[in-house]
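Novice: pasting the sequence and the predicted model now:
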Amino acid sequence: MDEMNTLRLIRRDRRKRHLRVLSNMRIQMRHLRDTSNPFEASGMVFRGLYRLTKDLARAAIEELRPVLAVGQRVTHIRIEIKVLCALHFYGQGSYQRSVGSDSQGALSQPSVIRAIKEVTEGLNSPQILGNWIKFPRWQNERAEAIRKNYQATGIPGVLGYVDGTHVAVKAPREEEHLYFNRKHYHSINAQIVCDSDLKITNILSRYPGSTHDSFVWVNSGVRERLMDMWAMGERCWLLGDSGYPHEPWLHTPILNAEEGTLEARNTRYHIKARSAVERCIGLLKGRFRCLLLGRKLEYEPRKACQFINA
């Protein structure tokens, strides 16, 4: 009986010491987090960590401040740290534990999960997503977009360029087969529209990887908007590759055109112009590496779609 009591006392003492060590570590990490200033890093180091310049990061923080909840507890995490934590995750494509162990953040894994969730949902809010990713709404805006695209490509009437890109995700539990694409991995098929300046004007990240680009296009809001413009007598169009259906408001290249003909010349101009959206997608994935094929978003599809938008 005495031996059993002794063992209980030893275990209780070990647990108390362990809890004291954890408490001290939390205090030290919290102190490091609250006293650190990531903006003191050099511009090159900062951009390597967060994939944005300091000015752009500050602008993102101020943009998100109204939509992110302000912590009421004394130990709450500053909005600046939350946003930088999410930017680090988007930019590096690494797992949350390594994001939290970053010396600039000093966050536990649960804190990292909450920070990424809050910032991602904030970036998907209508007042932010709709403010930055918007298709030309008014006729004068469309006329300006057409003018800029004509100066860049020499093709009249072009409002933008459309293409699809696959973002790898983990196999979902439900309807897993729908996300298995023709390249033999699970993904979201995201449709992107951009202009000659590589500015994204529309994005549709809703459909699973097995969905063909043409199906995504036919069920997209941007197609409906173009159809309405044509119904009103406004003649403009997007350029897409041969995977899309040729429509009055969507021009695709003329395949197997005989060399030296107007059709072959049109196809050369078309391919050169449409390369803008391919460059746009390449730059997007190069900047925010969580979208790269080799990184795979370890989230269920709905959350992965929010990451793509963000």
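Specialist: Structure's in. What do you need?

Novice: hey, let's count contacts and neighbours off CA atoms from now on
Specialist: Will do.

Novice: helices along the stretch 1-150 of the chain, start to end?
Specialist: Assigned by DSSP state H, counting those that start in this stretch, the stretch 1-150 of the chain shows helices spanning 2-35, 43-50, 54-64, 79-92, 96-100, 109-123, 126-132, 139-153.

Novice: show me the strands in the stretch 101-250 of the chain, by range?
Specialist: According to DSSP state E, counting those that start in this stretch, the stretch 101-250 of the chain carries its strands in the segments 158-168, 187-194, 200-208, 237-239, 250-251.

Novice: any chance of the ones you listed in TSV with distance to K54 and mean neighbour count as columns?
Specialist: Formatted as TSV, these follow (distance: least, C-alpha to C-alpha, whole Å; neighbours: other C-alpha atoms under 10 Å):
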stretch	distance to K54	mean neighbour count
strand 158-168	27	26
strand 187-194	25	25
strand 200-208	22	21
strand 237-239	35	24
strand 250-251	39	21
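
Novice: okay, now the one to match up with it:
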Amino acid sequence: MAGIVHRYRRRYHQRVHAECPKPLEQYTSEELYARFHFGRDDIKYIADLVRPTLQHQTQRSHALSVEEQCFITLHFYACGTFYQVIGDNMGVRKSTVSNVVKAMSVALGSLIKQFVSFPKDDQTAQTKHKFFQMGNMPSTIGAIDCTHVHIQAPCEREWEYVNRKGRHSINIKLVGNADLILTNCVVKWPGSVHDALILRESALYRELQSHRPNGIVLGDSAYPLLPWLMTPFSVANTPEQERFNSSYCKTRCAIERLNGVLNRWFACLNYLRVQPKVACNIFLACIVLHSMATRRHVPLDDNFDGPEPDVEPEQPSMFLPNEGHTGLAIRDAIVRNYF
């Protein structure tokens, strides 16, 4: 018996791969729109945009196609539920959903300059005309606001992300036009950072300060009064100032409507259970998708109930005093000439 050698053969279990659903084949256009907020041609267009980045270089038989990655990510953006739920619906694991959403968000976010740009000289006339049609505010080329995207408590520098309401968030600067299209954004600052500081440190501020635009941008009371940035009168003492404030509110509501569209269209933005860097990439991706949707005339939810009375309580002293004096003179001139 001592000379008998026992040999054991390892038994390999064949891996079973779940079949990933093929929404383009199994859903109608209405069902695609309901689940992913985009139609068949739009999804194909999105897949072609990110294909150079996401196309697998390997020949693995069970690698997800670019189209499948698009469906997983768009489903998450649209409903904002847990990765596990998305995975169960799409026939993949939770970890796969996480990896796909991260990769897809980076790929889409890298296209931001292609889809978001401030109006050039040859575009300002049309921009001004559309803003004027909204509320009779002259020479308006943009409306600015900041919005907070709530996130889970980050692992590092957690206190920096606590906003004035005591929640963890990313504070994001948005500039839009009358057609609810984003023309500028800054997506990187923790929730504790003031709106005015985000503007002061932005490339847009440096550009508009050094090359004064032929027009004005409308901001709320969280922002300073600058030669190219108009804010409302805190107290309207004359009928002309009252008319200015009324026109200001009707015109600037475009950016508040735009922010509302983003949050309703991409439900994931209501609360992101991810770390700050991933949250920023997801928001950038949603901005790109929104801009793409407006260009392709995808119907967006634009139900607006009115502006939210939520502005930063006090403005830090971070701008030069003479900037405010010049802005005051320009605002008075607008009131005198137009209202």
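Specialist: Sure thing, it's come through. Here the structure is a predicted model, which is why all the values come from computation and not from measurement.

Novice: that older thread, and among the helices of the stretch 1-150 of the first structure, the most buried is which?
Specialist: helix 79-92 (a mean of 24; mean count of other C-alpha atoms under 10 Å).

Novice: for the spatially most central residue of the second structure, give me its contacts.
Specialist: When C-alpha atoms, centre = their mean is applied to the second structure, the residue found nearest the centroid is I287 (3.9 Å). By C-alpha atoms under 8 Å, 6 or more residues apart in numbering, the contact list for I287 of the second structure reads I112, L182, L262.

Novice: aligned partner of the first one in the first structure?
Specialist: Structural correspondence for I112 of the second structure with respect to the first structure (TM-score structural alignment): L129.

Novice: and for the second one?
Specialist: In the first structure, L182 of the second structure lines up with I200, judged by TM-score structural alignment.

Novice: just give the closest residue to that match, not the sequence neighbours.
Specialist: Of all residues not flanking I200 of the first structure in the chain, C194 sits nearest, at 4.2 Å (C-alpha to C-alpha, 6 or more residues apart in numbering).

Novice: so what's that neighbour up against?
Specialist: C194 of the first structure neighbours (C-alpha under 8 Å, 6+ apart): G160, Y161, V162, I200, T201, N202, A276, V277, C280.

Novice: my read is that the second one contacts D197, right?
Specialist: No: the pair Y161 of the first structure and D197 does not pass the contact test of C-alpha atoms under 8 Å, sitting 10.9 Å apart.

Novice: what residues do these two have in common as contacts?
Specialist: Contacts common to Y161 of the first structure and D197, judged by C-alpha under 8 Å, 6+ apart, are A276.

Novice: how many neighbours does R279 of the first structure have?
Specialist: For R279 of the first structure, the number of neighbouring residues by other C-alpha atoms under 10 Å comes to 12.

Novice: what's the matching range in the second structure for whichever helix or strand it is part of?
Specialist: Using DSSP states H and E, R279 of the first structure maps to helix 262-287. The aligned range for helix 262-287 of the first structure in the second structure is 240-265, by TM-score structural alignment.

Novice: re earlier: ok, the match of I112 of the second structure touching T120?
Specialist: No: L129 of the first structure lies out of contact with T120 (C-alpha under 8 Å); the separation is 10.6 Å.

Novice: name the residues contacting each of those two.
Specialist: Residues within reach of L129 of the first structure and of T120 at once, by C-alpha under 8 Å, 6+ apart, are A310.

Novice: what lines up against S65 of the second structure once you look at the first structure?
Specialist: Aligned partner of S65 of the second structure by TM-score structural alignment: R78.

Novice: show me what contacts its match?
Specialist: Counted by C-alpha under 8 Å, 6+ apart, R78 of the first structure has contacts D34, G71.

Novice: what distance do you get for it to N37 of the first structure?
Specialist: Taken as C-alpha to C-alpha, to the nearest Å, the spacing of R78 of the first structure relative to N37 of the first structure amounts to 11 Å.

Novice: for the residue mapped onto V222 of the first structure from the second structure, give me its contacts.
Specialist: Under the alignment by TM-score structural alignment, V222 of the first structure pairs with L204 in the second structure. The contact partners of L204 of the second structure, taken as C-alpha under 8 Å, 6+ apart, are N184.
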